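Q: okay, here's the prediction I keep looking at, along with the sequence it came from:
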Amino acid sequence: MPLSDELPLGSETPRVLDRRTGPHGEVVLRRHGEVLQIIANGCFLMDTSDGRSERLLVDAALAALDDRPAPHVLIGGLGVGFSLAHAAAEPRWGRITVVERERAVVDWHREGPLGAVSRDALADPRVTVAEADLVAYLHETSDTFDALCLDIDNGPGWTVTEDNDGLYAPAGLASCARVLRPSGVLAVWSAQPSAEFEGTLRNAGFPQVRTEEIPVARGVPDVVHLGVRPG
């Protein structure tokens, strides 16, 4: 992994640790003080400063399943690893499948600095990582899931990568419904609330929809949109 040592660790100026160009554009891993950041196509995506919204994404999905034994969860997007680490720390989950399309992100977890977040989770025998585009994976997989926890791009209201729009469109949500077991739950992280997306969820076959907010230091809150497939 190419590393840049231009600035000392802990500097207030972000330091690029790795930069890759792939089929979906450029992804960059930076360190800003003690915080690791992922940048996609020049736009900030996420960092390791606060994992509350990622943990809520997983917890809200599990709570919606009541006491279903050993549910199988799909986590869409490895990101900085908070969702995976939180799911793996919960013994109630059965299988945990993570789908991540950026090979660079997987490498940063398996061999790089993000392993500090995810190392124990990746060693968990319940965990499988699939390197694939999530939309294609949902369309092609024969597997079924009790919960889908999606943290792709900045959510349905603002995507950095244009082809991520398809996940949150009616066809993408129909694929989500197809792989969910009866009464399964779809949990979608978003950088901002979206009444329009709530309507799209209902029209895609999720009659029970609600939104949970996560307050942030500045600006509009992060949210988790939840939809339950009919039993």
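A: Sure thing, it's come through.
Q: make it CA atoms for all contacts and neighbour counts henceforth
A: Will do.
Q: which one's the longest strand in the protein?
A: Determined from DSSP state E, the single longest strand within the chain is strand 180-190.
Q: tell me how far it is from the chain's mean position?
A: 13 Å (CA atoms, centre = their mean, to the nearest Å).
Q: for it, name the packing helices and strands.
A: Contacts defined by 3 or more CA pairs under 8 Å, 6 or more residues apart in numbering; DSSP states H and E place strand 180-190 against helix 52-64, strand 145-150, strand 222-228.
Q: relative to residue 10, how far out is the closest residue to residue 194 other than its chain neighbours?
A: Using CA to CA, 6 or more residues apart in numbering and skipping the chain neighbours, the partner closest in space to residue 194 is residue 157 (6.7 Å). Distance, residue 157 to residue 10, using CA to CA, to the nearest Å: 33 Å.
Q: and the comparison structure, right after this:
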Amino acid sequence: MIPWTLLDTAPVPGGEGELRLRRRGAEFSIRLGTVELMNSRISGSEEALATLSCAKIAGRAQPRILIGGLGMGFTLRAALGVLGTKAQIVVAELVPAVVAWARGPMAELFGDSLTDERVRIEVEDVGRVIRSGRGSYDAILLDVDNGPEGLTRDSNGGLYGVEGLRAARAALRPGGVLAVWSCAPDRDFAARLRRTGFHMEEVRTRARGRDGGARHVIWLATRADSPPRRPEAEA
């Protein structure tokens, strides 16, 4: 068997530990310590994040999409494959090295997706991009960390808490969709989506798509027409 080769490492801004990019033949892996965050052979649920979300906003003439987390580009490439020529896709990636890896050792994997005229890459915290984009997006796709229960960065929780979800709702256009990838179900998070003004659908999908693999979760949360009343106190 071909051994793994360590290509590069990168610290996680505001987090603990470091990301490690490894290669074995044509296969790539990004790990945090001993935990594999993504692998180039496993892309089914990340692609589903894009295709399911874009289906929700089909028919919009010039959709504007925000993707939180570049990763290995599975979600970006899937979105490009189903969106029309008038679409705009902003990708917010916190770790500069991940963008460098996409343009360097993983360039063949990304193909021409990073130079597509519909795409803009921002090396930025997606939470900041969301908060600065009121009414800007038809869909926001979050594949950050491992979902609401993050591994790499404590502040990722700010995306998935009540205030983070309110900010996402404000950044969406009427009828827009917030789609969230997670490695596992989370009842509390699903309840927060409903409480913050979303109509929520929970979809189970396989890591390897039709070929099976671990079960992952995608929440498709459509912005409700009117915001919910804020209770005097929230848990």
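A: Perfect, I can see it now. The structure displayed is predicted, hence computed values, not measured ones.
Q: now the TM-score, please.
A: The TM-score (TM-score structural alignment, normalised by the length of structure 1) is 0.87; 218 aligned residues with a CA RMSD of 1.9 Å.
Q: before we move on, the earlier item: tell me how many other residues crowd the residue nearest to residue 194 of structure 1.
A: 16 (other CA atoms under 10 Å).
Q: assign a three-state SS to it, would you?
A: Using DSSP: H, G, I helix; E, B strand; the rest coil, the structure places residue 157 of structure 1 in coil.
Q: how about the contacts made by it?
A: By CA atoms under 8 Å, 6 or more residues apart in numbering, the contact set of residue 157 of structure 1 is 190, 191, 192, 193, 194, 197.
Q: I'd like these as CSV, with neighbour count and distance to residue 58 of structure 1 appended.
A: Shown next, in CSV, are these (neighbours: other CA atoms under 10 Å; distance: CA to CA, whole Å):
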residue, neighbour count, distance to residue 58 of structure 1
190, 25, 14
191, 21, 16
192, 18, 18
193, 21, 18
194, 16, 20
197, 17, 20
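Q: verify the stated contact: residue 121 of structure 1 with residue 128.
A: No. Here residue 121 of structure 1 lies out of contact with residue 128, judged by CA atoms under 8 Å, at a distance of 10.0 Å.
Q: tell me which of the two has more neighbours.
A: Ranked by neighbour count (other CA under 10 Å), residue 121 of structure 1 and residue 128 place residue 121 first, with 21 against 16.
Q: residue in structure 2 paired with the more buried one?
A: Alignment note: residue 121 of structure 1 maps to residue 113 in structure 2; criterion TM-score structural alignment.
Q: wait, doesn't that match sit right on residue 76?
A: Yes. The criterion here is CA under 8 Å, and residue 113 of structure 2 meets it with residue 76 at 7.5 Å.
Q: any idea which residue sits dead centre in structure 2?
A: residue 143 (2.3 Å; CA atoms, centre = their mean).
Q: any idea how far it lies from residue 91 of structure 2?
A: Applying CA to CA, the value for residue 143 of structure 2 to residue 91 of structure 2 is 11 Å.
Q: same check, this time on residue 41 of structure 2
A: Taking CA to CA, one finds residue 41 of structure 2 at 22 Å from residue 91 of structure 2.
Q: more neighbours: which of the two?
A: residue 91 (24 against 12).
Q: state the helix or strand in which the more buried one lies.
A: strand 88-93 (DSSP states H and E).
Q: residue 200 of structure 1 too?
A: Here residue 200 of structure 1, judged by DSSP H and E, is contained in helix 195-203.
Q: one step back: grab the nearest non-local neighbour of the match of residue 121 of structure 1.
A: Nearest non-adjacent residue to residue 113 of structure 2, counting by CA to CA, 6+ apart: residue 77, 6.2 Å away.
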